[in-house]
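> no letters, just coordinates:
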């Protein structure tokens, strides 16, 4: 939709629309790397909350961009912000389902991708019937829900038991220690 928005609403070329979309994608790669760093330094929920809180105004910038430079900048910020929580969401899901890490990964990645794929035709239909701005307004309205949930979601930390001392391991298995 960003590419079409650049072309239809901001009178840009196909190449400019592709550049705006590529900017979003490249920024997403940066956001993934940055999200891991933020999660390691400040906690996973920080990367989730910051990502979603920054994404909301960036999406607004895309929706109401008065010109192409604002659209590209907003797409870049949105790309970083949307992918900032990516790694943290997977590991949080695994902590929320500690005995089912595969299920947790599948839910956090697979369900998100599937939901996006299933909703895409509806957003395309909305764009065809009501125009691209209607799609961005709908996305903004829908996006408020994960922002509120991210703010309220508690940090989940799993306490890992301390490793046994080497002397205890040797005493428990004397035939293997030699």
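Thanks, I have the structure now. Predicted model only: the values in this text are computed from it and were never measured.
> please count neighbours and contacts with C-alpha atoms only from this point.
Noted.
> all the helices of this structure, residue numbers only.
Assignment of helices within the chain using DSSP state H yields the ranges 2-4, 14-42, 44-63, 68-83, 86-96, 101-105, 112-130, 132-152, 166-172, 174-177.
> how far out from the middle of the chain is the last one?
Between the mean C-alpha location of helix 174-177 and the chain-wide mean there is a distance of 49 Å, by C-alpha atoms, centre = their mean, to the nearest Å.
> over to the longest one?
Its chain's average C-alpha position is 10 Å from that of helix 14-42, according to C-alpha atoms, centre = their mean.
> how about the third one?
From the chain centre to the centre of helix 44-63 is a distance of 9 Å (C-alpha atoms, centre = their mean).
> same question for it: list its buried residues.
Applying a neighbour-count criterion of 16 or more other C-alpha atoms under 10 Å, the buried positions in helix 44-63 are 44-56, 58-63.
> re earlier: among the helices of the chain, which is the most enclosed?
Highest mean neighbour count of the helices of the chain: helix 68-83, a mean of 24 (counted as mean count of other C-alpha atoms under 10 Å).
> helices or strands next to that helix in the packing?
helix 14-42, helix 44-63 (3 or more C-alpha pairs under 8 Å, 6 or more residues apart in numbering; DSSP states H and E).
> let's see 10 Å
Other helices and strands packing on helix 68-83, by 3 or more C-alpha pairs under 10 Å, 6 or more residues apart in numbering; DSSP states H and E, are helix 2-4, helix 14-42, helix 44-63.
> so can I have a markdown table of those helices showing distance to residue 128?
What follows is the helices and strands packed on helix 68-83, written out as a markdown table (distance: least, C-alpha to C-alpha, whole Å):
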| stretch | distance to residue 128 |
| --- | --- |
| helix 2-4 | 12 |
| helix 14-42 | 18 |
| helix 44-63 | 16 |
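> among the ones you listed, which is nearest residue 85?
When the helices and strands packed on helix 68-83 are ranked by distance to residue 85, counting by C-alpha to C-alpha, first place goes to helix 44-63 at 4.3 Å.
> how much does that closest one deviate in direction from helix 14-42?
Between helix 44-63 and helix 14-42, the angle formed by their directions is 160 degrees, by axes from the mean of the first three to the mean of the last three C-alpha atoms, to 10 degrees.
> now the angle between helix 86-96 and helix 44-63, please.
Taking the same axes, to 10 degrees, one finds that helix 44-63 is oriented at 140 degrees with respect to helix 86-96.
> angle of helix 44-63 against helix 132-152?
Using the same axes, to 10 degrees: helix 44-63 against helix 132-152 is 160 degrees.
> another one to put next to it:
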């Protein structure tokens, strides 16, 4: 293999990771905007949660469709276009004159996010050469975007109000330029030569469905916490808006650490074992978030973040390896449908909080990682990696 090919792969992973950050900042921005919509527009918990639903519901349907399309024909041009669309929707949400227009703007952002992930995951997996660590770095970009979203929103909206939201388009413009560079990199000979053309294993739909069910459980927990943890911690630990923003940042920053840790752990143990450990730890962590008072709640937020994010990139590669003939579809489901379904639960949590208390509404989230763990019990490492014979980091996958 020519020496320039690994450099092309690394460069492409870096570009995709940075572009991923610029896209996922808008997923994090929706949750970060919730307290400001509540404060400035007097939205109820249920109405605010509806914004989270608008961002995720469209993605839940559309993202697998984009995945199926990219399985039939690569569409790298989607990367810069979808990045700009995702940012434009959030930028317009604060200046929309009515609740329906705000929902429409948030939904537009969700469409952009939906179009980005399947194609970017397909390109990243091809560039990774089967490395769990490389996919961890790709996923890390998205987590950094999530983590910086509350800080970005606070810097813009806390000072200028919701009418300053058009300034939030800046990361999308930067991300569009990065993704355009990534698209050009895919046309270079070093990238084309690095892609495997070996035979692919048969699709294992039973294992994929079980994995997807576990991801749904994880998704509901994560979306529920990301939508309401800022408000919950302000009640639980005291303090004003900064206390809530700090909790949301801990949730997202812990995810950045957890994602890289997940890739590293998967090189030492098999992915299924690492994912199971993570779900078990999340049960305890979420219980602490819901019930532990005072500043100690931040420690449980960090633990919950790690438990939710250690398996994040492993979900994607496991899904692609269970469906090696449909890598785009697998990414669309694991990054899109199953993750976005969590947004459907957000209005239910908000309605329960309106009817009782936010703590009572968040308590059922404790049981969901346990349910996910049950779904994972019968899963085994895929017999062959999903890159058509490209070995994972330690060679062939464990049985």
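Everything's here; your move. All of these numbers come straight from a predicted model, not from anything done at the bench.
> out of the helices of structure 1, which comes closest to residue 160 of structure 1?
When the helices of structure 1 are ranked by proximity to residue 160 of structure 1, the top entry is helix 86-96, at 11.5 Å, counting by C-alpha to C-alpha.
> rewinding a little: quick one: which of the helices and strands packed on helix 68-83 of structure 1 is nearest residue 120 of structure 1?
Counting by C-alpha to C-alpha, residue 120 of structure 1 lies closest to helix 2-4 out of those; the figure is 13.4 Å.
> and that closest one, what does it pack onto?
Helix 2-4 of structure 1 sits against helix 14-42, helix 68-83, helix 132-152, with contacts defined as 3+ C-alpha pairs under 10 Å, 6+ apart.
> so where in structure 2 does stretch 50-65 of structure 1 end up aligned?
Using TM-score structural alignment, stretch 50-65 of structure 1 corresponds to residues 277-292 of structure 2.
> the residue mapped onto residue 86 of structure 1 from structure 2 and residue 140 of structure 2, how far apart?
Here residue 86 of structure 1 is matched to residue 312 in structure 2, going by TM-score structural alignment. Between residue 312 of structure 2 and residue 140 of structure 2 the distance is 9 Å, computed by C-alpha to C-alpha, to the nearest Å.
> check residue 315 of structure 2 too.
Applying C-alpha to C-alpha, one obtains 14 Å for the distance of residue 315 of structure 2 from residue 140 of structure 2.
> please identify every residue contacting each of those two.
Both residue 315 of structure 2 and residue 140 are contacted by residue 309, under the criterion C-alpha atoms under 10 Å, 6 or more residues apart in numbering.
> got the contact list for residue 126 of structure 1?
Residue 126 of structure 1 sits next to 120, 132, 133, 134, 135, 138 when contact means C-alpha under 10 Å, 6+ apart.
> so residue 134 of structure 2 makes contact with residue 6?
No: checked against C-alpha atoms under 10 Å, the pair residue 134 of structure 2 and residue 6 is beyond contact range at 11.7 Å.
> shared neighbours, those two?
With C-alpha under 10 Å, 6+ apart applied, the overlap between the contact sets of residue 134 of structure 2 and residue 6 consists of 127, 128.
> neighbour count winner among the two?
residue 134 (25 against 17; other C-alpha atoms under 10 Å).
> could you tell me where the host helix or strand of the more buried one falls in structure 1?
Mapping residue 134 of structure 2 onto the secondary structure by DSSP states H and E places it in helix 132-160. Counting by TM-score structural alignment, helix 132-160 of structure 2 pairs with no residue of structure 1.
> starting at the chain centroid, how far to that helix?
Once both centres are worked out by C-alpha atoms, centre = their mean, helix 132-160 of structure 2 turns out to sit 10 Å from its chain's centre.
> what's that helix packed up against?
Against helix 132-160 of structure 2 (3+ C-alpha pairs under 10 Å, 6+ apart) you get helix 4-41, helix 99-128, helix 241-266, helix 297-309, helix 312-322.
> output the residue interval of structure 1 matched by the next helix-or-strand element following it.
Counting by DSSP H and E, the next helix or strand C-terminal to helix 132-160 of structure 2 is helix 170-186. Helix 170-186 of structure 2 lines up with nothing in structure 1 when matched by TM-score structural alignment.
> buried set for helix 170-186 of structure 2?
Of the residues in helix 170-186 of structure 2, 171-183, 185-186 count as buried by neighbour count, 16+ other C-alpha under 10 Å.
> the helices and strands packed on helix 132-160 of structure 2: which one's closest to residue 379 of structure 2?
Here helix 312-322 is closest among these (C-alpha to C-alpha), at 10.3 Å.
> and whichever residue in structure 1 pairs up with residue 330 of structure 2, how far is that from residue 121 of structure 1?
Pairing criterion TM-score structural alignment: the partner of residue 330 of structure 2 within structure 1 is identified as residue 104. If you measure residue 104 of structure 1 against residue 121 of structure 1 using C-alpha to C-alpha, the figure is 27 Å.
> do residue 55 of structure 1 as well
Noted for residue 55 of structure 1: a distance of 23 Å to residue 121 of structure 1, by C-alpha to C-alpha.
> so stretch 6-26 of structure 1 matches what in structure 2?
Counterpart in structure 2 of stretch 6-26 of structure 1, with TM-score structural alignment as the criterion, is residues 233-253.
> can you check stretch 122-133 of structure 1 too?
So stretch 122-133 of structure 1 sits over residues 348-359 in structure 2, by TM-score structural alignment.
> residue 336 of structure 2 contacts residue 67, doesn't it?
Yes: between residue 336 of structure 2 and residue 67 a contact is recorded at 9.2 Å, counting by C-alpha under 10 Å.
> quick one: common contacting residues for the two?
Overlap between the neighbourhoods of residue 336 of structure 2 and residue 67 consists of 114, 115, 117, 118, 329, 330, taking contacts as C-alpha under 10 Å, 6+ apart.
> now, among those, which is nearest to residue 378 of structure 2?
So of these, ranked by how close each gets to residue 378 of structure 2 (C-alpha to C-alpha), first place is residue 330, at 19.4 Å.
> hmm, the closest one is touching residue 125, no?
No: shown here, residue 330 of structure 2 and residue 125 do not form a contact pair, counting by C-alpha under 10 Å, at 11.8 Å.
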